[in-house]
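>>> when you get a sec, could you give me coordinates for this:
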Amino acid sequence: MKSWRRSRPFWGGLFIVAAGLELLSIPLALDALPVTLMFGTIGAGYLIALVMIIAGVLVWLQPGQRVFLGVIAILLAMASFVYSNLGGFLVGMILGLLGGMLAVAWTSDNRPANRIDTISVVSALRAAREIASRVQVPRWATAAALGRHCRRLVPARRAWAETDTPPAQASSLAKLKEPTG
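Have a look, this model is predicted:
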């Protein structure tokens, strides 16, 4: 259920449906259906409420149309101020505006988990450790290459650096040993 909610503008659709239900509940509570046939504005209130409920459900079912449906919900919420008892005593109008804005502003979270903006210190150290384990260079040679004596390496020393055992008469760099464990 949580993955379904995250894959669509759930809260925007919920607020739009709640706004439509609130706008629909006030005329139904007043038993205004016979009056609806006589006056057009009450019929417009019913129409606005029903279209908002449909738009809220469609926001859930068709997230690709969220911008269009959100704009429709915003326009209907503003029209409900005139046609439906000041927008359902402002509650329905505010719910509709909030739901429409949430639906328009929603973006899907389909980023891969290993993007550069989601890297933590722990994952960076883990990746560095994995890369170091794949490289087959002795640690003393790595220290020699990165140390202050980097400029002094000559081709003869490079040849023994590839062999994993330093010669006996090597400089102090050769005394660096790989830690055990």
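>>> from here on, just use CA atoms for contacts and neighbour counts.
Fine.
>>> residue contacts, the residue positioned nearest the centre of the chain?
Nearest residue to the geometric centre of the chain (C-alpha atoms, centre = their mean): Asp109, 3.6 Å. Neighbouring residues of Asp109 by C-alpha atoms under 8 Å, 6 or more residues apart in numbering: 6-7.
>>> which element is it on?
Assigned by DSSP states H and E, Asp109 falls within no helix or strand.
>>> gap between it and Ser3?
From Asp109 over to Ser3 the distance is 10 Å, taken as C-alpha to C-alpha, to the nearest Å.
>>> and if you look at Leu24?
31 Å.
>>> looking at the two, which one has more neighbours?
The neighbour comparison of Leu24 against Ser3 (other C-alpha atoms under 10 Å) goes to Leu24, with 22 against 7.
>>> second chain to compare with the first, below:
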Amino acid sequence: MGLRAWVDGRPFAAGLLAVLAGAEILLTPVVGAGILVHTGLAGQLSFLLGLLLVVFGLLFWTAPSLRVVVGALTIAVGLASFLTANLGGFLVGLLLALVGGAAGISWAPAEVRPPGRGRHRSAV
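Modelled structure (predicted):
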């Protein structure tokens, strides 16, 4: 089983977007751009929410059967980051989390057909 088959067998793009959202929200307070909205206890939530999004991204990859639950949690944490984590990482992390969660929910595994059963004969 190659890397391509592994990627195709799970919501890889959703996991990647969730990990990127988590990294962006997690690193926003660390960068110190001088325009941070929340510091102190409220700023610490950005670390927690960022780590949660990274874990959710990894769960998309390791447990694709939980994609609907993890996708809904990713969307919920992304929306919570808007209020608590520097406007959701200046909206970039929020949008990545929303798109990643929606992609995870909408992903469906490919149908596996047994060999020789893909064609139907017409009764003429």
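>>> before we move on, back to that, so how far is Ala103 of structure 1 from the residue nearest to the centre of structure 1?
For Asp109 of structure 1 relative to Ala103 of structure 1 (C-alpha to C-alpha), the value is 14 Å.
>>> helices of structure 1, start to end?
Taking DSSP state H as the criterion, structure 1 contains helices spanning 2-6, 10-29, 33-36, 40-61, 66-83, 85-89, 91-105, 121-134, 139-146, 155-161.
>>> now distance to Ala113 of structure 1 too, for those, in JSON lines please.
Formatted as JSON lines, the helices of structure 1 follow (distance: least, C-alpha to C-alpha, whole Å):
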{"stretch": "helix 2-6", "distance to Ala113 of structure 1": "15"}
{"stretch": "helix 10-29", "distance to Ala113 of structure 1": "22"}
{"stretch": "helix 33-36", "distance to Ala113 of structure 1": "53"}
{"stretch": "helix 40-61", "distance to Ala113 of structure 1": "25"}
{"stretch": "helix 66-83", "distance to Ala113 of structure 1": "25"}
{"stretch": "helix 85-89", "distance to Ala113 of structure 1": "43"}
{"stretch": "helix 91-105", "distance to Ala113 of structure 1": "22"}
{"stretch": "helix 121-134", "distance to Ala113 of structure 1": "11"}
{"stretch": "helix 139-146", "distance to Ala113 of structure 1": "32"}
{"stretch": "helix 155-161", "distance to Ala113 of structure 1": "39"}
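>>> nearest to Arg115 of structure 1, out of those?
helix 121-134 (11.3 Å; C-alpha to C-alpha).
>>> what's the burial count for the closest residue to Leu53 of structure 2 other than its chain neighbours?
Distance criterion C-alpha to C-alpha, 6 or more residues apart in numbering; nearest residue to Leu53 of structure 2, sequence neighbours excluded, is Gly22 at 4.6 Å. By other C-alpha under 10 Å, 34 other residues sit near Gly22 of structure 2.
>>> residue in structure 1 matching Gly22 of structure 2?
Using TM-score structural alignment, the partner of Gly22 of structure 2 in structure 1 is Gly20.
>>> quick one: residues contacting that match.
By C-alpha under 8 Å, 6+ apart, the contact set of Gly20 of structure 1 is 48-53, 92, 96.
>>> coming back round to it: would you mind measuring from the residue nearest to Leu53 of structure 2 to Val112 of structure 2?
33 Å.
>>> do Gly32 of structure 2 as well
For Gly32 of structure 2, the distance to Val112 of structure 2 equals 49 Å [C-alpha to C-alpha].
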